[in-house]
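Participant: predicted coordinates and the sequence they were generated for:
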Amino acid sequence: MPDLLLELFSEEIPARMQRRAADDLKALVTNALVDRGLTYEGARAYATPRRLTLHVVGLPAKQPDLREEKKGPRVGSPEAAVQGFLKSAGLASIDEATIQSDPKKGEFYVAVVERPGRATPAVLAEILPGIIKTFPWPKSMRWGAASAEPGALRWVRPLHSIVCTFGPETEIPDVVRFEVDGIVASDFTRGHRFMSPDLVEVRRFDDYVSSLEKAKVILDADRRKEIIRTEAKNLAFARGLELVEDDGLLEEVAGLVEWPVVLVGSFDEEFLDIPAEVVRATIRANQKCFVLRDPATGRLANKFILVANIEAKDGGAAIAAGNGRVVRARLSDANFFWQTDRRPLPEYHDRRDLKPLDQRLERLKALKVVFHEKLGTQGERVARIVALAKQLAPLVGADVARAERAASLAKADLATEMVGEFPELQGLMGRYYAALQGEDPAVAAAIEDHYKPQGPADRVPTDPVSVAVALADKLDTLVGFWSIDEKPTGSKDPYALRRAALGVIRILLEGSIRLPLMKFLDDAIVMGKLTDGYRLPEMPRPAVLRDLLAFFADRLKVYLRDQGARYDLIDAVFALEGQDDLLMIVRRVEALGRFLATEDGEHLLVGYRRAANILRIEEKKDGVTYDGTPDPALFAEEEERALAAALAAVRRDASAAIAAEDFEGAMRVLATLRPSVDAFFDKVTVNVDAAALRANRLKLLNAIRVATREVADFSKVEG
């Protein structure tokens, strides 16, 4: 079957956009083909800095023929209805329709519409211009004289040419002819900008890939990445060093070159006195280069890996030397920042009682750096975090004075030169500066760790001081944005609130920390009211707390689902009143899961559902709720008395076990209900004619519902 080859050739596409653009191109084209009845065997998209390419395998040569019966009006309908039917069915007269009979509706007209399938190239020529003109680039531009005209083509960078061929592997494919803003599709592309800029004739995909490679272009980004990684490791190994791998940087660099040439550069050893993270950030951010380290010491080496996009005649010596000069200049700037941040600020020359980092904090407050226009300044936020950290410290086993000190300095490095240049180093530089000015090691560590975890793969702080400050920071963030009604919506979460909530969850669960969440969320609201933040009217306090707790429940479901737990069991526990201790919720969920996996648990769940279903039906029919206490005097069967006694014992013993946080014990107590419930349903008829007896038995069923709620809301359990 024929294949489709489509290439869109342009000026350089930003590396960060390439993967998404390739995926979008594949989805847009293949979805449009399938919508038109053109199914395919496989499709893959590619991206280089100057081209997007799509290869679709196994397309049919034409659309399938369409045969459709179109039902029309009844015989004898008004002329207007008949004419409308003829027009929609494409018939010249009503004689071309057939008449069918229906026992209920009588006789009506039916038209058989047959449409032959169109050739696939014609369909492609119809759909591709629209896809190209409406391509969803995050940012795009217009260019040239035509850019001033309405509806002018927009592309990420000027689009130069389009390749579009279609045909079987065994034949020379045809060019699919269409035009987009004066750019006519052809079978010619271009190779590498510098090493092979001439036109390259294109046929089928395999020929296209090999022709591009001869023209110094490697189409597959994953292959470019592997070349860079392998060559970088080999060059490092040859010098007795090892590559510090960086997947994000590797992805970006592979999107900057069409023909990767890996080289080694160097810088002065004196710059290794700067913190290793600063050296790496400088080289990474400014030159898109990889750092190397000595495997014997683990320290960075004064060499780096760069990736060029050209094979130079001198083997890349001039390119490496040029990059080395730029790296040295950048590291000189970083060294200046490093030295400056460690010295007292000029405006505090008479305040020798203030250490350099404290001075940065005072500058942060004096400059009134805004955290958020509705949530006050960073200084005000620090005050809230300090107050909250002091309250959290005893609960997490942290020294209150250390937690207070760490919280007060946590944001001070935002006013340093280094963090101003490299924002990604916030927290880390605070730790360095705190250690240099003699802070307690726990305080210095907390300044860095209070931002953690910053993702599912990031480590969780474990030192009690770090935990107290990290929790305070995240709870203040969540409460603040909830109070001004700036919550995540759909896929948008500009303030990383989902990450903050997941961070709280991981800290509590992985650290086995007990925390009454509602109290501290409420405390965080109170802290906000004591500062000048929250300048606009905030949401009602109960609404904030209720909504935030629901948000934590959703985040907990995501976290536990990734761990293999059932989200319905989380709902079953959260449905109970006062459930805000996440660690206890998880332990209860785990115990409930183990119980329901047993035979007793399965049978009790069946019995509960039977009772709940009968109650739901009868309560709806009667318009009342049978939530009263059953009258023992009305028990007519021994099974009723046995069930009532078992329920009373279960409620008493399960409550005691829950109070003692013995969730396994509570489940074992609940399991003792099974024989009584089974016997009741085997021997007792609930819906008897005697109204009083019936109502009493329905109340007994409600008692089953009430007793099980000592452990969980079984109505939330699925399966």
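Facilitator: Good, I have the coordinates. Numbers count the residues shown, from 1 in each chain.
Participant: can we go C-alpha only for contacts and neighbour counts from here?
Facilitator: OK.
Participant: can you list contacts of stretch 231-249?
Facilitator: Surrounding stretch 231-249, the residues in contact under the criterion C-alpha atoms under 8 Å, 6 or more residues apart in numbering are 262-264, 284, 288-295, 301, 305.
Participant: now do stretch 211-221
Facilitator: Among residues not part of stretch 211-221, those counted as contacts by C-alpha under 8 Å, 6+ apart are 46-48, 190-192, 195-197, 200, 202, 209, 224, 254-255, 258-259.
Participant: list the contacts of the nearest residue to Asp473 once chain neighbours are set aside.
Facilitator: On the basis of C-alpha to C-alpha, 6 or more residues apart in numbering, the spatially nearest residue to Asp473 that is not a chain neighbour turns out to be Ile385, at 5.7 Å. Each residue near Ile385 by C-alpha under 8 Å, 6+ apart is listed here: 407-408, 469, 472-473, 476.
Participant: in the stretch 101-250 of the chain, what residue spans correspond to strands?
Facilitator: Counting by DSSP state E, counting those that start in this stretch, residue ranges of the strands within the stretch 101-250 of the chain are 106-115, 159-167, 174-175, 179-180, 183-184, 188-190, 199-201, 242-243.
Participant: quick one: the spatially most central residue of the chain from Arg498, how far?
Facilitator: Within the chain, the residue whose C-alpha comes closest to the C-alpha centroid is Ser491; the distance, by C-alpha atoms, centre = their mean, is 7.4 Å. Separation of Ser491 from Arg498 (C-alpha to C-alpha, to the nearest Å): 11 Å.
Participant: can you list the strands of the stretch 101-250 of the chain in JSON lines and add mean neighbour count and distance to Gly533?
Facilitator: Conversion of the strands of the stretch 101-250 of the chain to JSON lines gives the following (neighbours: other C-alpha atoms under 10 Å; distance: least, C-alpha to C-alpha, whole Å):
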{"stretch": "strand 106-115", "mean neighbour count": "16", "distance to Gly533": "67"}
{"stretch": "strand 159-167", "mean neighbour count": "23", "distance to Gly533": "49"}
{"stretch": "strand 174-175", "mean neighbour count": "18", "distance to Gly533": "64"}
{"stretch": "strand 179-180", "mean neighbour count": "16", "distance to Gly533": "53"}
{"stretch": "strand 183-184", "mean neighbour count": "14", "distance to Gly533": "56"}
{"stretch": "strand 188-190", "mean neighbour count": "20", "distance to Gly533": "58"}
{"stretch": "strand 199-201", "mean neighbour count": "15", "distance to Gly533": "62"}
{"stretch": "strand 242-243", "mean neighbour count": "22", "distance to Gly533": "47"}
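Participant: alright, now check it against this:
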Amino acid sequence: MPDLLIELFSEEIPARMQARARQDLKKLVTDGLVEAGLTYASAGAFSTPRRLTLTVQGLSAESPTLREERKGPRTDAPEAALAGFLRSTGLSKDQLEIRDDKKAQVWFAIVEKPGRKAAAIVAEVLEKTIRTFPWPKSMRWGSGNLRWVRPLHSILCILGDEAGTEVVGLDIDGIKSGNTTAGHRFLAPGRFTVSSFDDYAAKLRASKVMLDAAERADHIWNHATQTAFAQGLEVVEDAGLLAEVSGLVEWPVPLMGQIADQFLHLPAEVLQTSMREHQKFFSVKNPKTGRIEKFLTVANTETADHGATILAGNGKVLAARLSDARFFWDNDLREAKAGMAKWAEGLRSVTFHNKLGSQADRIERIAALARDLAPVIGADEVLAERAARIAKLDLRSAMVGEFPELQGTMGRYYALESGEDPAVADAARDHYSPLGPSDDVPTAPVSVAVALADKLDTLAGFWAIDEKPTGSKDPFALRRAALGVIRLVLANDARLSLMAALRAGLRGNLDAIAGVNAALETPVVAVSNSPEATAADLLSFIHDRLKVFLRDKGIRHDIIDACLAMPGNDDLTLLVKRARALSAMLATEDGANLIQGFKRANNILTQAEAKDGVEYSYGAEEKFAEGPEELALFAALDAAEAKIAPAMQAEDFAAAMAAMAALRAPVDAFFTAVQVNSDNQIVRRNRLNLLSRIRGICGQVADLSRIEG
């Protein structure tokens, strides 16, 4: 069985597009081959800045001959029906067969589709792949119509087996396929012939090309860390930059250079961001001081002076970039030491949302909310309010204007320089967190208070103007804000009433909306629901995000629903504590079986109440009990009630669930031995009231009727 090798050789492919291009090339070609009837053993795709490569091992030599029998119209059908059948099969009438079929005779066609050689199929599939390749951006060049990410220079396409190698003939807008490729642009630019994938990979390496992006990344990282270690330094990890740089070079040569002394006082984050964004340099820090002292660049060539000229040139460019960063830093420090009043005033002219006022208006709302939340979180009210007022001031700084990703980080530096309390400065840095599901969650009380206030204000504001997420659209990242609230509350065991916090957030935003409308001749903002209904709807949205969050933690949605139905469901810490205890109980045999007993009791009771038109909740009397099983259930319910009530009062859900699970055996025994709907109406009523006790006692813990199964 032959092996297929394809290489599409072009001008430099942007690094950010290479990983997806590898996947697309592999999928498009292999899917096309399979659809045409070929099979293969394995396939692998590779990329460098100038080439996309695909190897397909164990490809079948040709597609199989297909024989298909197709049933046509009856022999006495109109001629038009027969003519249409003949057209669809490509046969003539004398090539058809007449067969008996039930009560009539019908025409049958035997259509044979001969197999095709692999080379013909590969040529067809590859041409279609090239012409329809899904580049995010593509271009045309010269006078042709072919589009590619960058001008395509050559196509290598060969099939090889023990008997030899065959070039798959292909001509796309004058680019003819062959069995040659080129090495490194500078170190080995000549073309050479290849006969197999192993031959191809070996000759590329000899021509200074590492084909595998993962190998290039490993080479860069290993060489960089070893070089830094030898000098007592550490390379700052940056997986994204490593992936990007490995897509910029075919023969990576890591080189370490020195940052000029006049820039070493800049914050490490500024140096790292500037070098990463502008130069694609790795930062190298001194582990003893935490300072960034050197940079590491990755060249695409080897030089006689071992990179000295390259480093000198890069050093000059870096110095120019860092001079800008130093200018921004020095100017910002002057503003910070002056109290940042100019920045605060500047935010009055920055619109947060045209219906919700300016950034300065929003800061006022967050400050008020942070002060309200502080006692619940355990934070100092004055510090929480102060932190909220200064947390976003760095948005007006020159440094954040140049590097928006440093917002918050720079806010902490500027707050410290202006003499703020360290807890206030830390809150400026941390209040945006958590941004994603893997981000760390702030734990310092002042930071938590401001982070919660920030996210709750965002949610309340957009709910107030009815700008909610719809389907997959969430332009204001409100799902992320809700998840942030959930993680902040749960990670810090915060005990707060979300409903109260949402009402407070809505009040502030409704005042902002009123202020916006007062400035307009024709008010354009109207809240569709009452504030209370809006807060309830927003709480429901947060609950929906909580379900997703807890599902990933292994807690079923019906368990969460059973707990959401209980009072106090706006206390997320209490809610999750209850859900985890219920989940643990249901994982036991007693818990799972108790649910069945509860459902049986609930169903019998519900049906009886509907039939009789009364509510059986007036207390069962032990004197009407008959038999040991019924008496045992009375005793078990008394014991469970005595344990569950104080356990619930103490929020000891595990103890409450354990007491409830202990009802499993007496409930099972009761239903096995006792007929609830007795002919004696007094006994029947007493037993229905007994079932009501089961429902009532279990209902203190969770709404078990919502548990599935």
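Facilitator: Sure, I can see it. Predicted model, so just to flag it, every value in this text is computed and none were measured.
Participant: hang on, the earlier thing: which among the strands of the stretch 101-250 of the first structure is found nearest to Asn613 of the first structure?
Facilitator: The closest of the strands of the stretch 101-250 of the first structure to Asn613 of the first structure is strand 106-115. By C-alpha to C-alpha, the value is 45.1 Å.
Participant: ok, residues contacting the closest one?
Facilitator: Residues from elsewhere that reach strand 106-115 of the first structure, judged by C-alpha under 8 Å, 6+ apart: 65-75, 89-91, 96-102.
Participant: coming back round to it: among the contacts of stretch 231-249 of the first structure, which two are most distant?
Facilitator: Based on C-alpha to C-alpha, the longest span within these runs between Lys288 and Pro295 and measures 22.3 Å.
Participant: the two: which is more packed in?
Facilitator: For Lys288 of the first structure and Pro295, the more surrounded residue by other C-alpha atoms under 10 Å is Lys288, and the numbers stand at 18 against 14.
Participant: distance of the counterpart of that one in the second structure from Leu311 of the second structure?
Facilitator: Residue correspondence to the second structure (TM-score structural alignment): Lys288 of the first structure is matched to Lys280. In this structure, Lys280 of the second structure and Leu311 of the second structure are 14 Å apart, going by C-alpha to C-alpha.
Participant: Leu582 of the second structure now?
Facilitator: The value you get for Leu582 of the second structure to Leu311 of the second structure, if C-alpha to C-alpha is used, is 63 Å.
Participant: with neighbour numbers in mind, choose between these two.
Facilitator: Between Leu582 of the second structure and Leu311, counted using other C-alpha under 10 Å, the more crowded position is Leu582 (25 against 19).
Participant: quick one: contacts for His160 of the first structure?
Facilitator: Listed by C-alpha under 8 Å, 6+ apart, the contact set of His160 of the first structure reads 8-11, 183.
Participant: ranking those by neighbours, who comes first?
Facilitator: Compared across these, Phe9 has the highest neighbour count, 22 neighbours, by other C-alpha under 10 Å.
Participant: leaving out the residues flanking it, which one is nearest to that residue?
Facilitator: Spatially, and ignoring its direct neighbours in sequence, Phe9 of the first structure is nearest to Arg51 (4.4 Å; C-alpha to C-alpha, 6+ apart).
Participant: I'd like to know which of the strands of the stretch 101-250 of the first structure lies nearest to Arg20 of the first structure.
Facilitator: Of all those, strand 159-167 sits nearest to Arg20 of the first structure, with 17.7 Å by C-alpha to C-alpha.
Participant: strands along the stretch 251-400 of the second structure, start to end?
Facilitator: If you assign secondary structure with DSSP E, counting those that start in this stretch, the strands in the stretch 251-400 of the second structure sit at 253-258, 282-285, 292-299, 351-353, 357-358.
Participant: on that earlier part again, closest to Thr30 of the first structure among the contacts of stretch 231-249 of the first structure?
Facilitator: Within the contacts of stretch 231-249 of the first structure, distances to Thr30 of the first structure taken as C-alpha to C-alpha reach their minimum at Lys288, with 34.8 Å.
Participant: distance check, the closest one against Trp338 of the first structure.
Facilitator: For Lys288 of the first structure, the distance to Trp338 of the first structure - C-alpha to C-alpha - is 21 Å.
Participant: repeat that for Asp678 of the first structure.
Facilitator: In this structure, Asp678 of the first structure and Trp338 of the first structure are 75 Å apart, going by C-alpha to C-alpha.
Participant: which residues are contacting the helix or strand hosting Leu502 of the second structure?
Facilitator: Under the criterion of DSSP states H and E, Leu502 of the second structure resides in helix 498-518. Judged by C-alpha under 8 Å, 6+ apart, the contacts made with helix 498-518 of the second structure from elsewhere in the structure are 354-357, 361, 365, 369, 373, 456-457, 460-461, 464, 523-525, 531-532, 535-536, 538-539, 570-572.
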